[in-house]
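pasting the structure only:
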């Protein structure tokens, strides 16, 4: 009998929901658990718990809230191996990558530990005669997060860390494909001293998502996933009066200038394109060498590096990447490989048909590399989200800037060069939200902010950092005067000025 993964509501496990979905071990290709798919009634239970607990949590001073975050950080670090193993068993990424998933989430928790400083408002003494003005950031009430399968630790911590530290209660709806780590994180938050009801985890599919978007007591929703769903969530959530940030897909480009260190580029590209089996919204699945001479030299170095990549089970310390998350996703990736062939791309390395001895039923796919891909190809225009690297040759620098700028997605981009002027010019001109200069995966550190442009991001406030604090709080501005009792003779019917 498969183990059951239940909701986490009001500080404890809650078993509800007649419908269930299978949770697979991608390494074996077999179901290992069943997760309950909740209903609007289950969400209501979570909201009731959040609504009951949030006022007291908001009234708790920020330094005490920070102590909970500090303790949570310590607990996650103490349970790092457990969390990584659990994550790899459901997602398929190798253990080192799973540890990185947890660590990048913890970096936002570290930022949230500084919430007393981050919440400080502004104060103007003597803005007018005897008048002072100050601002304060206050929590919204109840927030919700809808998170994807590819980062089941990092992205939930990006969301609930900032929201809870700011004084909100939170309802998390993780991916039903790998839901165990989010549950474990909620348990550790409770162990850290978080009051029951402040962090709740509900599982589900579209029915649960729609219930979150429609619930009148949920003030804000954060989402990461595909662009079509991001647009749907943004439209439905904002039409219901919610604050919404919805981050979608990507097709990130790596521009390779003729002066780049190609050995370093190959090392960076193989990791950024094939790490985590390409299942990252900040992966680098398109390489754009400038000039055929650069392209030919890069191709010559890339082929043996790609062919040398080791695909293995998640627990193999020598593996560069593991299986993809599901059989359906593997089939989707293989469909795009065939599509690119049919469109005229040159298949240089074919990863289809890969089977790992002893794990023949696992969801494995080998690394794939295409050359001579054109911007008109649908396989270039769409996000493949797998271990597939496409080379699009640019004639010159202007074309290299234009390719990512004109693409529907605008999440991340990287340029590899030794030329500071070229890097500066590219950064200024490219129409993409996050830029790396000799950095293949330009995910900003926790005290900056994460967010793409165009169809990679809906809403105008980014994740974590000061942007995240802005998203999960509202600003109240107070103008105060303490009269001394004398009569000023001012006309009370004239709009007040501070002159």
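Good, I have the coordinates. Computed from a predicted model, the values in this text were never measured in an experiment.

from here on, contacts and neighbour counts on C-alpha atoms
Will do.

Strands along the stretch 301-450 of the chain, start to end?
346-349, 368-371, 388-391, 409-410, 412-416, 434-437 (DSSP state E, counting those that start in this stretch).

Distance of the closest residue to residue 66 other than its chain neighbours relative to residue 230?
The shortest distance from residue 66 to any non-neighbouring residue, by CA to CA, 6 or more residues apart in numbering, is to residue 113 (4.7 Å). Computed with CA to CA, to the nearest Å, the distance linking residue 113 and residue 230 is 29 Å.

What of residue 435?
Distance from residue 435 to residue 230, by CA to CA: 22 Å.

Check residue 335 too.
23 Å.

Same check on residue 497?
The value you get for residue 497 to residue 230, if CA to CA is used, is 44 Å.

ditto for residue 342
Taking CA to CA, one finds residue 342 at 30 Å from residue 230.

Which one of the two is surrounded by more residues?
residue 230 (25 against 12; other CA atoms under 10 Å).

In this structure residue 141 contacts residue 168, no?
Yes. The pair residue 141 and residue 168 qualifies as a contact (CA atoms under 8 Å) at a distance of 5.0 Å.

which residues are common contacts for these two?
Common neighbours of residue 141 and residue 168, using CA atoms under 8 Å, 6 or more residues apart in numbering, are residue 54.

out of those two, which sits in the busier spot?
Under the criterion of other CA under 10 Å, the comparison of residue 141 against residue 168 puts residue 168 first, with 28 against 24.

Contacts only, for that one.
Here residue 168 is in contact with 54, 57, 58, 139, 140, 141, 142, 143, 198, 472 (CA under 8 Å, 6+ apart).

Residue 89: which of the residues you listed is nearest?
residue 198 (27.9 Å; CA to CA).

surely the closest one meets residue 58?
No. The pair residue 198 / residue 58 is not scored as a contact, 10.2 Å apart, by CA under 8 Å.

Which one's more surrounded, these two?
With neighbours defined as other CA under 10 Å, residue 198 and residue 58 compare such that residue 198 has more, 29 against 20.

take a look at this one as well, against the first:
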């Protein structure tokens, strides 16, 4: 159902298989970024509400842990089929609350679904090892077992995909889950909770806790929660990691990014220009893997900038439900913050080649609009370069040599994603070896790994040792156990007080 501009709804928590209103009277407005209209009020949990949702996950854990792998897998497959059949419903919810265009929302869901499909093979992924007769008539076996109730704290930019990086594996491995979505676009989490129930997941295995810092702090400190998966800005990631680990939790906290793309003089400049537009302005630049800094090597900058500007001019900005290429930013405050960086770059002497601050849009004038923005002659001391902007702003930094480009990337505080555009295989091989970044693209602008590999950066882009999904994700949501077994037979017996030896 499409809500009228003046119609609002209450978005509550989800626990033990049903909506849960909670005791707090605090709420936050949810808006449609394309119109500026308030469309909902999301509950902001009190500590008591948070404990109630956590307790629901804890109560469901013993039975789900002991549920057979075959049964768990059948629920995963059912969820996958339902998601595949109804993903357009979820895409419409994402567009209505985040603002990204429908096609981008569907793409987000499809990438999340890859992890669901990966988790459908959990029986194989949880196989342990066994050594017969490791010592005389002693067998040794290894097991991987679930942790217990775990929490996921997800950001606004991918309300479906980022939670799906974590919860399919956590649930398949036998854990129960509390998802704390962003209060900016909370409805996708409730939709997925209902889909899990329809797929046959027992009550309490998947729960949704709405809220702000109060909810987050309860998840970080409550002893019932055994692990935390977080994606968001670096300062908050640091806080989540330090607070969670101080309270004995396993934590993976994915932080911010400032992703560079290096374009060498031998590159196909048309391919590179296409890639820069796609990676810089898709989803209004609100991607942790967006390219925000283009490093042009040698004398190609003028030609490359002209090609990017030409392509950017053809982009259609507007309501994501219409035939547009790029939607609004998520809130008015965020739109104004991103625009302030453009103002600062201009004041610092950079050249605004394409200015999105006054973009013409196919949408309501009250939407949170900022068009694609291309800034040339950016230097490394400008805030438009140093800060993670998280908007449709592409900065061009000019350097003379390959070595200068490498040093520029490696000297930064982040190490999330990067790319190089070249037709020189030797340069590409050297790049992938020397660059201090966790995810690398060779002529690929957004090198997000497929689900059976793991996602995560280096340096201030990741706190914790474990990346998301893939086998690292399986290991994060399980813990190892080794069982040593000896069954006595009539030939054994007697007393021996010596230290046991492997013989």
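Yes, it's here. Being a predicted model, the structure only gives us computed values, none of them experimental.

picking that back up, among the strands of the stretch 301-450 of structure 1, which comes closest to residue 63 of structure 1?
Using CA to CA, the strands of the stretch 301-450 of structure 1 put strand 434-437 closest to residue 63 of structure 1, at 32.3 Å.

Please tell me how far that closest one is from the chain's geometric centre.
Here strand 434-437 of structure 1 shows a centroid-to-chain-centroid distance of 17 Å under the convention CA atoms, centre = their mean, to the nearest Å.

tell me the average deviation of that strand from structure 2 after fitting.
Strand 434-437 of structure 1, aligned to structure 2 and superposed, deviates on average by 0.6 Å (mean CA distance after the TM-score superposition for structure 1).

In structure 2, which residues correspond to that strand?
Mapping strand 434-437 of structure 1 onto structure 2 (TM-score structural alignment) gives residues 439-442.

again with stretch 245-255 of structure 1
Stretch 245-255 of structure 1 maps onto residues 252-262 of structure 2, going by TM-score structural alignment.

Which residue of structure 1 sits opposite residue 427 of structure 2 in the alignment?
That one, residue 427 of structure 2, aligns with residue 422 by TM-score structural alignment.

before we move on, back to that, and which of the contacts of residue 168 of structure 1 is nearest residue 234 of structure 1?
residue 143 (14.5 Å).

Shouldn't that closest one be within a helix?
No. Looking at residue 143 of structure 1 with DSSP: H, G, I helix; E, B strand; the rest coil, it is strand, so not inside a helix.

tally of neighbours for the counterpart of it in structure 2?
With the correspondence set by TM-score structural alignment, residue 143 of structure 1 lines up against residue 150 in structure 2. Residues near residue 150 of structure 2, counting by other CA under 10 Å, number 29.

So residue 150 of structure 2 versus residue 224 of structure 2, what's the distance?
8 Å.

quick one: contacts for the counterpart of residue 68 of structure 1 in structure 2?
Aligned by TM-score structural alignment, residue 68 of structure 1 pairs with residue 75 of structure 2. For residue 75 of structure 2, the contacting residues are 199, 200, 201, by CA under 8 Å, 6+ apart.

how far away is the first one from residue 136 of structure 2?
In this case it means residue 199 of structure 2. 48 Å.

Have a look at these two and say which one is more surrounded.
residue 199 (19 against 11).

Could you measure from the aligned residue in structure 1 for that one over to residue 233 of structure 1?
With TM-score structural alignment as the criterion, the equivalent of residue 199 of structure 2 in structure 1 is residue 192. As judged by CA to CA, residue 192 of structure 1 and residue 233 of structure 1 stand 32 Å apart.

just residue 75 of structure 1 next, same as before
33 Å.

neighbour count winner among the two?
residue 233 (25 against 16).

just checking, what packs against the longest helix anywhere in structure 1?
For structure 1, the helix with the greatest residue count under DSSP state H is helix 40-59. With contacts defined as 3 or more CA pairs under 8 Å, 6 or more residues apart in numbering; DSSP states H and E, the packing partners of helix 40-59 of structure 1 are strand 7-9, strand 142-146, strand 169-173, strand 199-201, helix 206-214.

That helix maps to which residues in structure 2?
Counting by TM-score structural alignment, helix 40-59 of structure 1 corresponds to 47-66 in structure 2.

Pull the distance from that stretch to the chain's centre.
That offset, for stretch 47-66 of structure 2, works out to 24 Å (CA atoms, centre = their mean).

what do we get in structure 1 for residue 184 of structure 2?
In structure 1, residue 184 of structure 2 lands on residue 177 (TM-score structural alignment).

scratch that, residue 123 of structure 2 is what I was asking about
Checking TM-score structural alignment: residue 123 of structure 2 goes with residue 116.

how close does its match get to residue 65 of structure 1?
9 Å.

Those two: which has the busier surroundings?
Between residue 116 of structure 1 and residue 65, counted using other CA under 10 Å, the more crowded position is residue 65 (24 against 16).

Count the neighbours of the closest residue in space to the more buried one that isn't next to it in sequence for me.
Using CA to CA, 6+ apart and skipping residues adjacent in sequence, the residue nearest residue 65 of structure 1 is residue 165, 5.9 Å away. By the measure other CA under 10 Å, the count of residues near residue 165 of structure 1 is 30.

swap in residue 85 of structure 2?
10.

residue contacts, residue 350 of structure 1?
Here residue 350 of structure 1 is in contact with 366, 367, 368, 369 (criterion: CA under 8 Å, 6+ apart).

distance of whatever residue of structure 2 lines up with the second one from residue 32 of structure 2?
The one in question is residue 367 of structure 1. Per TM-score structural alignment, the equivalent position to residue 367 of structure 1 in structure 2 is residue 372. Between residue 372 of structure 2 and residue 32 of structure 2 the computed distance is 20 Å (CA to CA).
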